[in-house]
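J.: Provide a 3D model corresponding to the input given below.
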Amino acid sequence: MKKIFLIATLVVHIAVLAQEVQFEVRTQKDTYALNEKILLSYFINNNGDNFDPPSFEGFKVEGPSINKGNQSSITIINGKVTSKREIYTQINYFLTPTRKGTITIQPAKIEYEGTIYKSNAVTLRIVDAIQMQRDPNDSMTQVGEGVFLVAEVSKQNPYVNEPVTVVYKVYFDPRYGVNNVRETDNPAYNGFWSQFQDMKNLKAVLAKYNGKDYAMVEWRKVILYPLESGNKKLDPLSITMDVNVPVRRTSPFDDPYQTVSKTISAGARNINVRPLPEKNKPENFNGAVGNYSFKVTPSKKQVKFGESLDVTVEVSGKGNLKLFELPKLVFPTDFDVFEPKHLEEVNTPLSGMIGKISDTYTIVPQSKGKFLIKPFTFSYFDLKTNSYKTIRSQEFLVDVLDGPGVANIASNETQKQDISKQETFQFIKRNTQFEPVNKNNLFGTTMYYAMLLLPLCCIPILFFVKRKTDDYVQDEFGNKTRMNNKLA
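T.: Predicted coordinates:
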């Protein structure tokens, strides 16, 4: 009997050793939303040591939790008894995606009896965050519930270049503490001109959401100007935060709060942008939408010939001031006109752009006379009346004193102006006779030869001076005598 037992034990042991080692990774599915948690489990059908996980780039990682165990089973078929014992190791991670796209998790490594085994790689597709339905009986989902991100859009059907405001608000249970908030998915606002409002000193206030009281924080404010008509999609904004949730303590030493990481999304929004009406659209309309005033003013109305003056065209009011060009001014041909200097003094609060823009032209009159600058026009689309309006500037007269020309009145619609005959341009001679500026030639003169021989005459003088200097230095008796005379 003992012999039979030993043989059976040996067979079972050999079967366990002969079992092929399997190391694999598993997930419940291959597509997850940005705000879903992913359970990633590694399995090895033996005891494993020195587990080496991958980097998990693109995820926030919680874990690991390691479970080791064994399972035995006995099967009896036709009186034949079969015994099977399985050993396993399970390593679990909870992953939270930090970005959208296709992410590949590289293989992990584990050691068993001196041999390194690799798991398979897993590829996951991360899509936009969703509003998930949760199991109310799941204790993991109950912690940190009651946190919402809402995008409030001021207009669903604006015109092109009509301002739209989007305010992102975070609602949470007043009993919770929220910290370490960061944006994980930012909308691009394609098809819009956008500007964020400066959010300083974020402060929670009490507010109602779906009929219930919540603490509310305005997280982001953005002003949008649609640039083209059509159905435009606003990508969702997603944020991740750490929520401190009060929990029931089982002892006085337990932490009264449990910290849970939450990712919430405002969801995508659609805005239907209407085109501006074609009916009654002025020919000079340049895309201005809002409510404006328009004026053209000179820096002075009386100048001397050749003296410059500035003419400023200015549009002020409320609207898409940064998104259109000012009318181009046309002056009489008697003026030299330089490129205008553009200036913007525009603020962009949440209600839309407000301020003024201007172009300043520097002009220089080239003839004498009085020049009438006739009115210029500016057209815009008025959002209050949903109609086009045209404004005309005031005409003004520029009086140029002195200089060539006749003292008549011309305007910026005049193509040519007669100029009286003056002596400004004289007849140009076609036959010229050139004479040298300096007719004296130094070469071959007495001065030329004197300057040429002067350096040669200086050579004997230099030799004589050099010899006298050497004699003076080598005269030891004379030098001692002179030194004694100095000391006496």
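J.: from here on, contacts and neighbour counts on C-alpha atoms
T.: Will do.
J.: how close does the residue located most distally from the centre of the chain sit to Leu453?
T.: Relative to the C-alpha centroid of the chain, counting by Cα atoms, centre = their mean, Phe477 is the outermost residue, at 91.6 Å. Counting by Cα to Cα, to the nearest Å, the gap from Phe477 to Leu453 is 41 Å.
J.: Where does the residue farthest from the centre of the chain sit, in terms of helix or strand?
T.: In the assignment (DSSP states H and E), Phe477 maps to helix 476-487.
J.: so what does that helix touch, helix or strand wise?
T.: Helices and strands touching helix 476-487, by 3 or more Cα pairs under 8 Å, 6 or more residues apart in numbering; DSSP states H and E: there are none.
J.: Another sequence for comparison is provided below:
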Amino acid sequence: MMMMFITGIHADEVRLTASARSVVSVGDRFQLTYTVNTKGGQFSGPEISDFRVLSGPNISTSQNYQVINGKMSASTTVSYIYYLQAFKNGSFEIPPASIEVNGAKIKSKAVSIEVVQSNTVPKTKQGAQTNNNGQAEAVNTGDDVFLKAYVSNRNPYQGEQVVVSYKIFTANVPISDIDIENLASFPGFWATNLITDRQQIEPKQEVIDGTEYLTGELYKAALFPQKSGEINIAAKKLNCTAQVRTQGNRKARDPFFDSFFDDPFFNNQYQNVRIEMESNPIKLNVKPLPIDKKPAGFSGAVGRFSIRASIDNANLLTNDAVTIKLIISGSGNLELINTPEINWPPDFETYEPKITKNIKTTASGVSGSRTFEFLAIPRSAGDFSVGPIELSYFDPATGKYKTVSSEKFEIHVEKGEQSSNSVTYSGVAQEDIMYLGQDIRYIKTGTFVLSNKGQYLFATPLYYMLLTAPVVMLALLSLLIINSRKKKSNVALVRNRKATKVARKNLKIANQFLKSQQREEFYTEVSRALWGYLSDKFNIPLSDLSMDTIRERLSEKNVSEESIDTFIEGLNKCEFARFAPGESTNLMNEIYQGAIMFISRIESELKS
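T.: Alright, predicted model coming up:
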């Protein structure tokens, strides 16, 4: 048997493609589709002014499968679909759209569309190709490619697990670009996907009516019908590209040679065609659960289950916590089972249980376990009985209700300390334990600070100080806010204060380029740091700064000649080194240190 493995499709690059009909009639409604071969990203649509936008962009995500030379691969594509309507004649161009993925911006090509009068656009049937002479050539895949749906049980009970799967079959027909619509939509059912990792799909070979097919299971789910009666699962649509042999129109020849030229060796024209197919619909007759002999505690569990219970401490003191752990395991609608009830004694304070689940999905369906941890605190001493805990469920294999129960727990509680705030516990999920005894306090003993009767704070100097303190603090706060707003409104002052910080930030980036020997980026950042520092520090627009005017403008700001020479020398070295090949790292270090020295010298001159 030939074994095949499915692998993910890794595109060499992210591509955003645009597609639409090239010729439409006035009044026609058509689709404009942008497709990207990866998930995620921020999509920016085009500006559409020459067409009426009816809807969009509508996002559609589809799984893509390919079967080539016996190997199946899978990938995901995202489509952004606009529904447009043409309302005037002419030739129009829709500008490119763009999408940002991982910081990179990718653009599509512009789309050109010609709008003509009605009844002048030729239509081509789906599943047909046009030959070089303009004649349509019929293509037919027959039973070579099809999608088939399987169901494990067509007459289940309400709530019973049913497994449905969808397989694609292909016989000697290479296919690619497989898209399935609404694959996971099952109205009337609670569904769980049984194929969580599509990279593990293993195509197999099957023989149907003497024909060998390559099959791949595209989707498999466990369904739990939520109502009785007839429920229909609609057919799923599948679109794919198939490489099929076409039969063109030929003039009549001599019958002797017809069979010769019709031989596949001489007439093996293959073309890629887009085909559409549907799976078979599925009809289920869901039987209602029997009413007679239904247990009083039945809450909808359907399947085969067992329970196991344990207690963490059966001998404890009052105000200690006790935890009973209940595990329900089996196969069926585990996640739909309600929380079992425990009849605690009235002297126990109870809390909501902590629920954890361990659900396993396999090819045969859903199974696993759910764990309920019930926490309670006894407030009185004595001997108490808890349980047994019961679970009633319906077994579809036997068509009968069954009840399973845990053991009965005997709990001995002794009187603990009288302190109302001494609550201890040893279980789990005790974050909700309440603190009792807040309303009645015991008499306190010890030494206390007492004051003479008749002494009050009112009308004392401290009273008036505390009374005026909020007003004084509010006034100071208002002055600080007004002063801060004035400073922020002074753009020149703000730029002056941030000049050094911005320059050091640019020099830090330049230092990174220095370490990685990126010369062009290094010199650019150094130049940006120096020019930006002078512009911000002395409030000189960048447009007024140049190598010809820098000395004059800095002299007007009372900058020393030595500092001006250092700055001009640093800029000249940057410009020379940027275009001089083969410069060493020593020159880059020298320029970097010179820039730091210039900024430090300017700061020192301004402070003095």
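J.: In structure 1, what stretch matches stretch 470-484 of structure 2?
T.: Using TM-score structural alignment, stretch 470-484 of structure 2 lines up with nothing in structure 1.
J.: Show me what Arg154 of structure 2 aligns to in structure 1.
T.: With TM-score structural alignment as the criterion, the equivalent of Arg154 of structure 2 in structure 1 is Gln156.
J.: and its match, how many neighbours does it have?
T.: Gln156 of structure 1 has 12 neighbouring residues, counting by other Cα atoms under 10 Å.
J.: Same check on the one 4 residues further on?
T.: Applying other Cα under 10 Å, we find 20 other residues in the vicinity of Val160 of structure 1.
J.: ok, back up a step: how close does the residue nearest to the match of Arg154 of structure 2 when sequence neighbours are not counted get to Gly191 of structure 1?
T.: Leaving aside its sequence neighbours, Gln156 of structure 1 sits nearest to Ile271 (Cα to Cα, 6 or more residues apart in numbering; 5.0 Å). In this view, Ile271 of structure 1 and Gly191 of structure 1 are 11 Å apart by Cα to Cα.
J.: ok, back up a step: the residue farthest from the centre of structure 1 maps to what in structure 2?
T.: Using TM-score structural alignment, Phe477 of structure 1 sits opposite a gap in structure 2.
J.: can you check Ile264 of structure 1 too?
T.: By TM-score structural alignment, Ile264 of structure 1 lines up with Met277.
J.: Show me the strands in the stretch 351-500 of structure 2, by range?
T.: Using DSSP state E, counting those that start in this stretch, the strands of the stretch 351-500 of structure 2 run over 354-362, 365-378, 382-386, 390-395, 400-405, 409-414.
J.: closest one to Ala221 of structure 2 among those?
T.: Evaluated over the strands of the stretch 351-500 of structure 2, closeness to Ala221 of structure 2 peaks at strand 365-378, with 7.7 Å, by Cα to Cα.
J.: Which of the residues in the closest one are classified as buried?
T.: Buried residues in strand 365-378 of structure 2, counted by 16 or more other Cα atoms under 10 Å: 365-378.
J.: Just give me the mean distance for it relative to structure 1.
T.: Strand 365-378 of structure 2: mean distance to aligned residues in structure 1 after superposition is 1.4 Å, counting by mean Cα distance after the TM-score superposition for structure 1.
J.: All set now, cheers.
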